[in-house]
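# One predicted model, sequence on top.
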Amino acid sequence: MVRSAGAASGRRAMVIASLATVAGSLPVFFTAAMAVQVSRDLNFGTVGIGAAVATFFGTMALTSMYLGRVADRLGATRSLRIASFGAGVSALGIATSARAWWALAGWLVVSGTAAALAQPAANRLLINRVRITRLGTAFGLKQSAPPTASMLAGLSVPVIALTVGWRWAFAVAAIAAFAMAIAVGPTPSSAPAPVARKERQKLQPLRDPGTLLLLATGFGLGFASNSAVLAFFVDAATRSGLSSSAAGLVFAASSLAAIIVRVVAGIACDRLTFRPLRLCAALLTAGAVGVALLAAGGPGLVPVGGIMAIAGTWGFPGVFWFAVIRAYPQTPGRITGAMAPASVGGVLGPIGFGVLAANVSDGAAWWATAGVALLAALAMLFGAQRLAADAPPPATT
C-alpha cells in the first residue's frame, strides 16, 4: 500500500531521489557529451563511443532485476547512499586512470551498477514518502534527473572540457556524487522496514506477465532510440558544421527541453484523467520526427532535430514509471527491476547505430533510430490498452 507522508517529507524525498539519480547518471552522460575529446585522447572512434555507452546500459540491464530486490531489502536511503558512492568512484576512476577504451568501459560498468541500484531505490523512496495525488509530479521531477545530468554534461564541454580538459569534468562529477552520498543522510526512523528474508521467499510472480513483457519491449525500444541519440548527437552536430562548443550548448538546451517535458508531463498525470502510456506514445512519436530531422542533416536542422529528438525520446520515462508503479504499488522495487532489463535497448541502440554509421551511412543510422522510436510508440499504445484492462484500481491512502 502506498504510504502517506507529510508535505515536508514528500518534498525532501523528491529532492533526494532526483539528485541521487543525477549523480548516478553523470559518468555516462559526460562520456557522451565529451565524445569528441575522450575518443581523441583515448584513440578510438565512433563505434568505440557507442560501445562505451552501451557498456553502461548493458550493466544496468544485467544487474537491475537483482538490485531491484536489493533496494527493497536494504531500504531506499541506504541503497541511494551506496549508489551515489559507487557513481563517485566511477567518475574519479575515469578522471584519474582511464588511458584506453577498456579502462573507460570498466569504470562505466561500475557506474552502470550504481545506477541500477539507484533507480529502484529512488522509486521506492517516492512510493513510500509521497502522497498518491502528487506521485505523477514526483516521478516527473525524479525522471528529470537524467536530462539534468545530460544538460550539465553539455554545459561542461565549453566550460571545462575545452578549457582545462575533460578529465577535470569527471573529477567535478566525482565530487558531486560523493557529496550526494553524504546528503542522503541516515535512514529516517519512520522509514518502512526492509523486506525480511522469509517474506522475500514468499513473493508471488508479478501480475500479468504478458502485459509486462509488452511494456518492457516498448520501454526497451524507446531506450534504444534515446541512447543512440544521446551517444551520437554531439558527434553528428560537429560533423554537420557546428563547433564543439556550439554542439555542447545545443546538447544542453535539448536536455533542458527534456527536463521541462518530464516535469510538465508528471504534473499532467496528477491533474488530468487520461491513460499515461498514451502520452508516452505521443512523446516517442514527436521524438521520431526529431530524429528524422537529424537524418536530413544540415546545421540549420540539427539543432531543431536534436531538441525534438532528445525531448521526445527522453521525455517519456517519467510517465512510464508513473504508470507501471501506480499499477504495482506494493512492489516498487520488484516492478522497477522487472522493467529495467529492457535497458538492454541502451546497449543495442548505440552499438547498432555505430555499426550502421560505419558501414552504411550516418543518415541510414538516424532513419533506423526514428523507426525504432515509432515502434516503441506503438508498443506503448497497445500496452496502455492492456494495462487499463488488467490493472486494479490505484491504491489509496
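Thanks, I have the structure now. It should be emphasised that the depicted structure is a prediction, and the values quoted were computed from it without experimental measurement.

# Could you use CA atoms for every contact and neighbour count after this?
Will do.

# Roughly how far does Thr63 sit from Ala114?
Thr63 sits 10 Å away from Ala114, taking CA to CA, to the nearest Å as the criterion.

# Those two - which one has more neighbours?
Ala114 (33 against 19; other CA atoms under 10 Å).

# Quick one: neighbours of Pro393, just the number.
Number of residues near Pro393 (other CA under 10 Å) recorded here: 9.

# err, Pro205, not the other one
Tallying neighbours of Pro205 according to other CA under 10 Å, which is how burial is gauged here, yields 8.

# Need the three-state assignment for it.
Per DSSP: H, G, I helix; E, B strand; the rest coil, the local secondary structure of Pro205 is coil.

# Contact partners for the residue nearest to Ala391 when sequence neighbours are not counted?
Using CA to CA, 6 or more residues apart in numbering and skipping the chain neighbours, the partner closest in space to Ala391 is Ala327 (5.8 Å). Residues in contact with Ala327, defined by CA atoms under 8 Å, 6 or more residues apart in numbering, are Leu387, Ala391, Pro392, Pro393, Pro394.

# hold the first one in mind and look at this next one:
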Amino acid sequence: MPGRNRSEVNRVSFTVLLAAAMAFATFAGPAFAVLARFIIDDLGLSRAELGWVVAAFSVVGAIASPAVGKLTDRVGGRKALAGIFILSGLGMLAISAAPSYAFLIAAGIVTGMGQASGNPATNKLISVHIPIGGRGAVTGLKQSGVQIGVFLAGVLLPAGALAWGWRTTLTIAGSLSVLTLGTVGLVIPPDPPAPQDAASSPGIVWSKPILWLTSYGFLMGLAGGAVNTYIPLFGEESIGLSVRVAGSVAGIAGLVAFFSRLAWARHSERTSSYVASLRWIAGLSVVFVGALLAAQEGGAWLLWIGALGLGASATAWNAVGMLAVMVFAGREQSGGASGVVLLGFLAGLGLGPPLFGWSVDRFGQYGPGLWGALGTFAVAAALARLWERTKPFPHGDPTV
C-alpha cells in the first residue's frame, strides 16, 4: 500500500508541474490580451502594433519549434522543462520593464522561445513516463494548464494592473515562473537514455499524420489566436464592457477550456477518434464565432456564449492534437513531432492577431476580422473531414 500511494502522489505532482509549465510557457499570450489597453496607452501603440508583439511571441515560437523538439528528444524532457520556466520567466520580466516598442518586441521573442519548449518537453515526458491508456487524462490536464493561465490572467491581471500597474503585475508573474524552476529536480524522474538514432530519423517526424496535424494546427492558430487575443478589447469597444468584466470573460472562458481539454482528450483516447474529434472542435468553433458576430447587435449575453463556447471547442484542440502526436510519433520522436505540429500552430497564432488588429484599424469595426476567423475555422473542419475521407480508418483513427 505505501508503494501504491507514493506512485499516485508522484503521478499527481508530475501532472501538476507539467500543467504549470504549460501555463507559464503560454502566459504572455493572454497577458497581452487582457492588458492590451494598459500597454497601448502606456507605450502609445496601435492595435496592429500590439498584434505584432503577439506575433513576435508566436512566430518565434513557431520557427524555433522543430529545432527545440529535436533538441528535446536528445537532451530529455526534464532539461527541456527547466528551460520553459527560465525562458518564460525572464521574458515576462523583460516585458514588464519594456521602455519602448522595440524592447517589447524583443521581450516577446524571449517568451516565444519558452512557448516553443512547452509541448515538446511535456509531451516527451508523458510519452516516456506515462503508459498508454493513462495519457489522455494526463495530457488533458497538462494542456489545461494553458487555460489555468488564461483564467488567472483574465481574473488577476486587470485587477493587479488597476491596483499596482501592469508592469508590477507582470513582474510578479515572471518571478513566479523562475521560482518554479526549483521543483523540476524534485518532481520529474530522470529520463532514460535515448536510442542513438532516435532524434536523427525524419521519417515519423515528417510523416503524413504529423503534416495533417500541422496544417490543421495552422488554421486553428490563425483563427483562435486572432479571436482570443482581441475578445477582451472587443468586449470593451464594441459591447461596452468594463475592463474588469471584459477580463473576466476571457478568464472564465479559460476555466471552461480547462475542463473541455480534459474531456476532449479522454474521449478521443478512449474511442481512438482523434481526427473526428478535431473535426467537431473546428465545426463548433464556427458556431461560436457566429455568436460573437451576433453580439454586436444582440448584446453582451451573446458575447458570453461565444467566448465560453470557444473555450469549450477551439481552445481544446491542443489536447487532442498533442495526444495524437504522441500516438502517431511514438515515444522516441514525440518531441520532434510536437515541434513540427507547433510550427504550424504557432505560425498561425503569430499571423492571426496582427491581421485581426489591422482589420479593426482599417475598417473601424470587428466584423471583418470575425468573419475571417469564422471562415478559417470552417476550412479547418473541412480539412479534418478530408483527412478522414482520404485515408479511411475502419477501426477508428490510426494509432501509429
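Looks like it arrived, so ask away. Keep in mind it's a predicted model, so treat the numbers as computed, not measured.

# Superposing both, give me the TM-score.
Comparing the chains after superposition, counting by TM-score structural alignment, normalised by the length of the first structure, produces a TM-score of 0.91; 387 aligned residues with a CA RMSD of 2.3 Å.

# coming back round to it: neighbour-wise, which of the contacts of Ala327 of the first structure leads?
With neighbours taken as other CA under 10 Å, the top of the contacts of Ala327 of the first structure is Leu387, carrying 20 neighbours.

# these two touch, right, that residue and Thr211?
Yes: under the criterion of CA atoms under 8 Å, Leu387 of the first structure lies in contact with Thr211, with a separation of 6.6 Å.

# quick one on the thing from earlier: in the second structure, which of the contacts of Ala327 of the first structure still touch?
Counting by both residues aligned by TM-score structural alignment, their matches' CA atoms under 8 Å, the contacts of Ala327 of the first structure that remain in contact in the second structure are Pro393, Pro394.

# okay, the contacts of Ala327 of the first structure in JSON lines with distance to Ser156 of the first structure and secondary structure next?
Listed next are the contacts of Ala327 of the first structure as JSON lines, based on distance: CA to CA, whole Å; DSSP: H, G, I helix; E, B strand; the rest coil:
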{"residue": "Leu387", "distance to Ser156 of the first structure": "41", "secondary structure": "helix"}
{"residue": "Ala391", "distance to Ser156 of the first structure": "43", "secondary structure": "coil"}
{"residue": "Pro392", "distance to Ser156 of the first structure": "45", "secondary structure": "coil"}
{"residue": "Pro393", "distance to Ser156 of the first structure": "45", "secondary structure": "coil"}
{"residue": "Pro394", "distance to Ser156 of the first structure": "42", "secondary structure": "coil"}
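
# Take the contacts of Ala327 of the first structure and lay them out in a markdown table including distance to Leu67 of the first structure.
Compiled in a markdown table, the contacts of Ala327 of the first structure are given as follows (distance: CA to CA, whole Å):
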| residue | distance to Leu67 of the first structure |
| --- | --- |
| Leu387 | 25 |
| Ala391 | 25 |
| Pro392 | 26 |
| Pro393 | 28 |
| Pro394 | 25 |
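
# quick one: which of the contacts of Ala327 of the first structure is nearest Ala193 of the first structure?
Each of those was scored against Ala193 of the first structure by CA to CA, and Pro394 proved nearest at 22.6 Å.

# I'd say the closest one and Arg326 touch.
Yes: contact between Pro394 of the first structure and Arg326 holds when scored by CA under 8 Å: they sit 6.1 Å apart.

# so what sits against both of those two?
Between them, Pro394 of the first structure and Arg326 share no contacting residue under CA under 8 Å, 6+ apart.

# the helices in the stretch 301-400 of the second structure, which residues?
If DSSP state H, counting those that start in this stretch is used as the criterion, the helices of the stretch 301-400 of the second structure fall at 317-329, 334-363, 367-390.

# Quick check: which of those is nearest to Ile105 of the second structure?
Using CA to CA and comparing the helices of the stretch 301-400 of the second structure, the one that lies nearest Ile105 of the second structure is helix 334-363, at 12.6 Å.

# Show me what the closest one is packed up against.
For helix 334-363 of the second structure, the packing partners by 3 or more CA pairs under 8 Å, 6 or more residues apart in numbering; DSSP states H and E come out as helix 47-75, helix 101-129, helix 202-205, helix 208-234, helix 317-329, helix 367-390.

# Buried by neighbour count: which residues of that helix qualify?
When burial is assessed from 16 or more other CA atoms under 10 Å, helix 334-363 of the second structure yields the following buried residues: 334-360.

# Quick one: residues contacting the one residue sitting closest to the centre of the first structure.
Centroid-nearest residue in the first structure, with CA atoms, centre = their mean: Pro146, separated by 5.1 Å. Pro146 of the first structure makes contact with Thr21, Val22, Ser25, according to CA under 8 Å, 6+ apart.
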